[in-house]
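Asker: Next comes the sequence, and after it the predicted model I'd like to discuss.
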Amino acid sequence: MDLRFDLDPAVTPELADGIRTLWAEVSNAGGAVGYVPPVTPEDVRGDLLAHLASMSEGHARLIVGRDGQGRVRATAFLHLNTHRIHRHWLWASTVMVHPGLQGQGAGRALLTAVEEAARSMDGVEAVRLTCRGGNGLEDFYRACGYKEVGRVPSAIKVADDDYRDDVTMWRELA
C-alpha cells in the first residue's frame, strides 16, 4: 500500500469522478458510507456535490489518497464548525478506503492524514466522526486512538429488518 495524501486538491472533473467511483465501490463492498448496495457513481452525485459546495463556502476541506497511478483510493471530508463553542473540533465524514486496500494500513494512513490536517488548522483540538455499528468499525477507530463517546441505538436503517447503532467517536489531538 503506497498512497499519497493531498489536502485541498484542485477539484477537477477527473477527481470528482474518482471520488464518485470510489464511493460506489466502497458502498457495494458493504462499506458504511451512507448507502446500501447496489450503488452507482451517479447515485452519489448529489451527496458529493453537497460536500463540494461546503468546500467552496469554506466550511469543509478534502483529503484525497491516490495510488501510484493517480487513482483515488481514499477520501475524508473535514467539516469545520462555525459555531463559536464548537470551533475547537471538526467532523470527519465520508472516510473511506478502496476495498482492495483494506487490511493493508491504508485506513490508518488516512486517519493519520486527517489528524495531521486537523492539527494544522488554527484552534482545532479534536476530530469527531460517526460510524455505523455492527461492522466492527468502532474497533478499528478505537485501535487508531479514537474513543466511543456516544451511541444511538437503531438510528440507522439499512433494511426493513436491519437497524444499526449510530456510534460517535472522538480523537483528541494533543
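Answerer: The structure has been received and is ready for your questions.

Asker: From here on, just use CA atoms for contacts and neighbour counts.
Answerer: Noted.

Asker: now the nearest residue to residue 144 once chain neighbours are set aside: how far from residue 157?
Answerer: What sits nearest to residue 144 in space, not counting adjacent residues and going by C-alpha to C-alpha, 6 or more residues apart in numbering, is residue 108, at 6.7 Å. Distance, residue 108 to residue 157, by C-alpha to C-alpha, to the nearest Å: 27 Å.

Asker: quick one, which of those two is more surrounded?
Answerer: A direct count of neighbours by other C-alpha atoms under 10 Å for residue 108 and residue 157 places residue 108 higher, at 17 against 14.

Asker: Secondary structure element holding that one?
Answerer: Using DSSP states H and E, the element containing residue 108 is helix 106-119.

Asker: May I ask you to name the longest strand in this structure?
Answerer: Identified as the longest strand of the chain according to DSSP state E is strand 147-159.

Asker: Show residues contacting it.
Answerer: 36, 132, 138, 141-142, 163-171 (C-alpha atoms under 8 Å, 6 or more residues apart in numbering).

Asker: got another, please set it beside the one above:
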Amino acid sequence: MTAELVNELTDLWVRVTNAGGSAGFVAPVTVPEVRPTTVSILSRVIDGTDTLVALTEGETIVGWTVLASNDSPPRQGWRTLRHVQVDPDRQGAGLGGRLLAAVDTVARSVLDLEALSLKVRTGTGAEEFYLRHGFVEVGRLPRAVRISAGDYRDDIIMWRRLK
C-alpha cells in the first residue's frame, strides 16, 4: 500500500461524497475523515481478503470499488461490491459501466464467482443504474441509512448472478 494510492483513492472518495455520491459517507467530508477508512479497506486488499478493482485513464484512477469477501466459507462463491464510485466530474461519460465491466471480468476470470451483491441507498437514483447493469432488487432495509436528523433512507439489497 503506497501513500500515493491511499491519497488518490481518498481524494476521489471525498470528491464523490461531496458531489452527492453515496459511497459510504454523507457530505460534507474531509480527507482526514475518509483516510482511515481507505487505509482499512486497503489493508484487507493487501492481506488477500478483499479485491480492489480500479478504473484508470492514463495513470489516474477515475473509478474504483472493492469486492468484499464473505468470512463464511459456504458463502465464498459471491462477493459484495462496496464503495462503488467514479469521478464526479466525469458523470455520464460511461465510467460506471466501464467499472462494472472490469468488476465482471475480475469476478468471473480471476475470482471465479457465481454472483455479486451490493447495497444502495434510496434517494440517489443509483438503483436504476444497477438495474440497467443486470442487478435485481432482492430486499430492503427500511430507514437503515441516517443522512441527518429526521432524514432516513432505505438500503436496497441488489444481486446479480454471474453463472
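Answerer: Yep, that arrived. Being a predicted model, the structure only gives us computed values, none of them experimental.

Asker: rewinding a little: quick check: the aligned residue for the residue nearest to residue 144 of structure 1 in structure 2?
Answerer: When the two structures are superposed using TM-score structural alignment, residue 108 of structure 1 falls opposite residue 97 in structure 2.

Asker: circling back to that earlier point, nearest to residue 75 of structure 1 among the contacts of strand 147-159 of structure 1?
Answerer: For residue 75 of structure 1, the closest of these turns out to be residue 141, at 15.7 Å, with distances computed as C-alpha to C-alpha.

Asker: what about the strands in structure 1?
Answerer: With strands called from DSSP E, structure 1 shows them at 4-7, 60-66, 72-80, 89-97, 126-132, 147-159, 162-172.

Asker: in structure 2, what residues pair with the third one?
Answerer: Looking back up the chat, that one is strand 72-80 of structure 1. Under TM-score structural alignment, the match for strand 72-80 of structure 1 is residues 61-69.

Asker: Stretch 19-28 of structure 1 aligns to what range in structure 2?
Answerer: Equivalent residues of stretch 19-28 of structure 1 are located at 9-18 in structure 2, counting by TM-score structural alignment.

Asker: quick one on the thing from earlier: generate a PyMOL selection restricted to the buried subset of the contacts of strand 147-159 of structure 1.
Answerer: Here is the PyMOL command that selects only those of the contacts of strand 147-159 of structure 1 that count as buried (16 or more other C-alpha atoms under 10 Å):
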select buried, resi 36+132+138+141+163+164+165+166+167+168+169+170+171
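
Asker: got the contacts of strand 147-159 of structure 1 as CSV, with distance to residue 78 of structure 1 columns?
Answerer: Conversion of the contacts of strand 147-159 of structure 1 to CSV gives the following (distance: C-alpha to C-alpha, whole Å):
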residue, distance to residue 78 of structure 1
36, 23
132, 18
138, 19
141, 16
142, 19
163, 27
164, 24
165, 22
166, 19
167, 18
168, 15
169, 14
170, 14
171, 14
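
Asker: Relative to residue 123 of structure 1, which of the contacts of strand 147-159 of structure 1 is nearest.
Answerer: Nearest to residue 123 of structure 1 among the contacts of strand 147-159 of structure 1: residue 171, at 14.6 Å, using C-alpha to C-alpha.
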